[in-house]
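> mind looking at a prediction? Sequence and model below.
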Amino acid sequence: MARTLLYIDDDAALAVLAARKLKASDFIITHAADPEEAISLLKAGTFDAITLDHYMDGVTGLDFLSQARDMELPPVVYVTGSDDASIAVEALKNGATDYFIKSTGDEFWPLLANVVEQAIESAALKRAKAQADREIVLAKERAEILLAEVNHRVANSLALVASLIRLQISSEPDQAVKAALMETQARINAVAGMHRSLYTSDDVRVVDLDIYLERLVNELRGSMGESESDRPIDIELDAVQLPSDRAVSAGMIVTELITNAIKYAYPDGSHGRIAIGLKVVDAENALIVVEDDGAGMPEDGKPKGTGLGTRITRSMAATIGNGIDYIRKERGTRVEVHLTLV
């Protein structure tokens, strides 16, 4: 397939020779005697490549490159009879694709044709790469939009389920069943909160754990029928990012611990404070702390209730770090969850 070549050189006789010699390599030559004519031809049509002579009458090929700086040029092969390397360097710095040294031998034209062909192929590869990069970016954006929409819909669906459970709680006369439903609702809210954090995040791969936990605690207090005046919860959270799958485990653990503190730390309507903390220990570790100043752990060390919450927290703590510690205090209980960040 013939390629079109804009041949910029002030030597008309050499241009005629170029047209004849390069025809054998399937090039169709259009001659321009100076930069102004070349720019006019480029505006009027398209070319597969340009050969640009350095020395022309009163100007150089560098002048053309300067004048055409704002144009989208095809690959430019800079042709010079000088062996001064600085000329080639300047040409490449100003937009030339390659350069070629003039000679008087018979091998000059086939070699020039080969250099031009390589420049065309290189430009085609760069365009293909740029197109592939654009498609990758668009695909990534589409995937992120789709994933955000999925997270949004999942969060809404979970919120609907939690609302249905809330309605069932309000009409359930059995207090034990009501308590179990409230725990289930809290667990669902923990998962829904993680999905809300994902679809509002710039990076769906990670969750701002501090923001997620603060929102989760406030929602949890509301779902348990508590208010700030009923049960103050101190929140002190360092900024931590965590992969989404591990963040939901952390959220479930905090949900269970806060729920247990609300239910069991202050029996018979007594009052006290609950605190949750997220502390960065070092570059690889953090600590989630939930503590109260209430009744403390049972003497036998056995969990109150069914023990399901304790089993959940221990199992999930093992997946996000180095386990969980229950620490007796003079008054109340402190629970430390060891979180691995990397």
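Received it, and whenever you're ready, just let me know what you need.
> only C-alpha atoms for contact and neighbour calcs from this point on.
OK.
> in which helix or strand does the residue nearest to G95 when sequence neighbours are not counted reside?
Excluding its sequence neighbours, the residue lying closest to G95 (C-alpha to C-alpha, 6 or more residues apart in numbering) is L65, at 6.8 Å. Using DSSP states H and E, the element containing L65 is helix 61-67.
> buried residues in that helix?
Residues of helix 61-67 classed as buried by neighbour count (16 or more other C-alpha atoms under 10 Å): 61-62, 64-65.
> kindly report the same for stretch 257-268.
For stretch 257-268, burial by neighbour count (16+ other C-alpha under 10 Å) applies to 257-262, 264-266.
> in three-state terms, label the residue sitting nearest the centre point of the chain for me.
With distances taken as C-alpha atoms, centre = their mean, D203 lies nearest the centre of the chain, 5.2 Å away. The assignment at D203 comes out as coil when based on DSSP: H, G, I helix; E, B strand; the rest coil.
> same check, this time on A96
The three-state label given to A96 by three-state DSSP is coil.
> what number of residues lie near the residue nearest to it when sequence neighbours are not counted?
Distance criterion C-alpha to C-alpha, 6+ apart; nearest residue to A96, sequence neighbours excluded, is V76 at 4.9 Å. Residues within reach of V76, counting by other C-alpha atoms under 10 Å, total 25.
> dropping in the other structure now:
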Amino acid sequence: MAAIRILYVDDDDGIRRLASRALTRLGYDMTGAGSGAEGLERAGAERFDLIAIDHYMPGMDGLATLTALRARGDATPVVYVTGSDEGRIAVAALKAGAADYVVKTVGADFFDLLAASFATVLERAALEAGKAAAEAGLRASNARLEALLGEVNHRVANSLQVVSAMVRLQVSALADPQARGALEDTGRRIEAIAQVHRRLYSTGDVESVDMHEYLRALIDELGETLSSDVAPRRLRLVAEPIRLPTDRAVSLGVIVTELVTNSCKYAYPTGGGEVRVRLAEAGGHFELVVEDDGCGMAADAAPRGTGLGQKLIRAMAQSLQASFAYDQDHAGVRATLRAALA
């Protein structure tokens, strides 16, 4: 193992020689510099594990030398040496970037104190370097995992797109209106989930989804598939930029898809109409409201279709640990869901 290299900056030749002799016996590789300017020159030309700088030097004193070192980006640990026990000098040195300070005294005790300070500062520097390396490794690992998750989401979105295309092909081959409708509903449910995965791989955040952007894309997609010249539908979205974890975003997207689909199918049997979707945050919770001004729904009415949509809504609401209810006083249909953000 290579010896630890120390640069000792002090204008006193005798102190430098004594320090070099005492610390070399302890295994350090000592290099001396007789002035602040020489110390800066040596520090710039060679690599040292630690630099000791004396305070009282003619011309460029210790504080000026330390400041110049830090100004050029030299992060080598510095032990500041002063012949004065004035606290203000020690404080100034520590503020300027010194790792420790030692008060110079007459006798061998000074070199013992100096060696103890070196050992402490070097140990602390090694711990900090290890911590920095561990943090850098963790950041690199997280970046790799995020890239991997992004790729996974990309592939999942592509796979769901293929499934959706297969469903559409099957729809076009069916003559039974009920079977066609059921498959079209399935396609919309798949698209709601695919939209989440598209958001995840295209935004760089693989842990949460911006619900405003997600719902905007989802509502636009539903508007294209559920509206026609015969029965035009106006879908209106008002959503705050709430971020939800991925699994909660999927559940909410399925709920919105089912509620909007039901309103578009059944609210306006004689013509076009508007369906409104609102999402807002309130006190650690979010509230989703989907409503129309159509013919309404009786409290004890049987499902108009297979009933699968209502079962999905209840299942997704349960996964969100959400409260879900229909407003019986509203002229059309108004469904409200309230759940925690996380």
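Looks like it arrived, so ask away. Please read these numbers as outputs of a predicted model, since none were measured by experiment.
> just to revisit the earlier point, out of the buried residues of stretch 257-268 of the first structure, which sit inside helices?
Assigned to helices by DSSP state H, the following of these qualify: 257-260.
> would you state the strands of the stretch 151-300 of the second structure in chain order?
Along the stretch 151-300 of the second structure, the segments classed as strands by DSSP state E, counting those that start in this stretch run 208-210, 233-239, 243-245, 273-282, 285-292.
> after superposing, tell me the mean distance of the first one to the first structure.
So the one you mean is strand 208-210 of the second structure. Compared with the first structure after the fit, strand 208-210 of the second structure shows a mean deviation of 1.4 Å (mean C-alpha distance after the TM-score superposition for the first structure).
> report all helices and strands that the helix holding L65 of the first structure contacts.
On a contact count with 3 or more C-alpha pairs under 8 Å, 6 or more residues apart in numbering; DSSP states H and E, helix 61-67 of the first structure meets helix 35-44, helix 85-93.
> at 10 Å what do you get?
Counting contacts by 3 or more C-alpha pairs under 10 Å, 6 or more residues apart in numbering; DSSP states H and E, the secondary-structure elements packed against helix 61-67 of the first structure are helix 35-44, strand 49-53, strand 76-80, helix 85-93.
> against L288 of the second structure, how distant is the alignment partner in the second structure of A261 of the first structure?
If you follow A261 of the first structure across to the second structure using TM-score structural alignment, you land on S263. Summarising the geometry, the distance separating S263 of the second structure from L288 of the second structure, computed by C-alpha to C-alpha, to the nearest Å, is 15 Å.
> so the top helix by length along the first structure aligns onto which residues of the second structure?
With residue count as the measure and DSSP H as the assignment, the first structure has helix 108-171 as its longest helix. Mapped onto the second structure with TM-score structural alignment as the criterion, helix 108-171 of the first structure occupies residues 110-173.
> quick revisit: surely the residue nearest to G95 of the first structure and N94 touch.
Yes: counting by C-alpha atoms under 10 Å, L65 of the first structure does reach N94; the two are 6.3 Å apart.
> in contact with G44 of the second structure: list those residues for me.
Contact criterion C-alpha atoms under 10 Å, 6 or more residues apart in numbering gives 38, 69, 72, 74 as the residues in contact with G44 of the second structure.
> what is the neighbour count of E72 of the first structure?
Per other C-alpha under 10 Å, the neighbour tally for E72 of the first structure reads 8.
> that one touches L42, doesn't it?
Yes: using C-alpha under 10 Å, E72 of the first structure is in contact with L42, at 9.4 Å.
> any idea which element the closest residue to E258 of the second structure other than its chain neighbours lies in?
Spatially, and ignoring its direct neighbours in sequence, E258 of the second structure is nearest to G309 (5.8 Å; C-alpha to C-alpha, 6+ apart). Using DSSP H and E, the secondary-structure element containing G309 of the second structure is helix 308-319.
> so after that helix, what's the next helix or strand?
Downstream of helix 308-319 of the second structure (by DSSP H and E), the next one is strand 323-326.
> against which helices or strands is that next one packed?
Here strand 323-326 of the second structure touches strand 285-292, helix 308-319, strand 334-340, going by 3+ C-alpha pairs under 10 Å, 6+ apart.
> list the buried residues of stretch 215-233 of the second structure.
Neighbour counts using 16+ other C-alpha under 10 Å place 215, 217-219, 221-223, 226-227, 232-233 of stretch 215-233 of the second structure among the buried residues.
> mind putting those into CSV with distance to Q195 of the second structure?
Listed next are those as CSV, based on distance: C-alpha to C-alpha, whole Å:
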residue, distance to Q195 of the second structure
L215, 9
A217, 7
L218, 7
I219, 11
E221, 10
L222, 12
G223, 15
L226, 17
S227, 20
P232, 24
R233, 21
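> looking at these, which is nearest V103 of the second structure?
The shortest separation between V103 of the second structure and any of those is 67.0 Å, and it belongs to L215 (by C-alpha to C-alpha).
> residues in contact with whatever residue of the first structure lines up with the closest one?
For L215 of the second structure, the aligned residue in the first structure is L213 (criterion: TM-score structural alignment). For L213 of the first structure, the contacting residues are 190, 193-194, 219, 235, 237, 247-248, 250-252, 254-255, 276-278, by C-alpha under 10 Å, 6+ apart.
> what do you get if the cut-off is 8 Å, keeping everything else the same?
251, 254 (C-alpha atoms under 8 Å, 6 or more residues apart in numbering).
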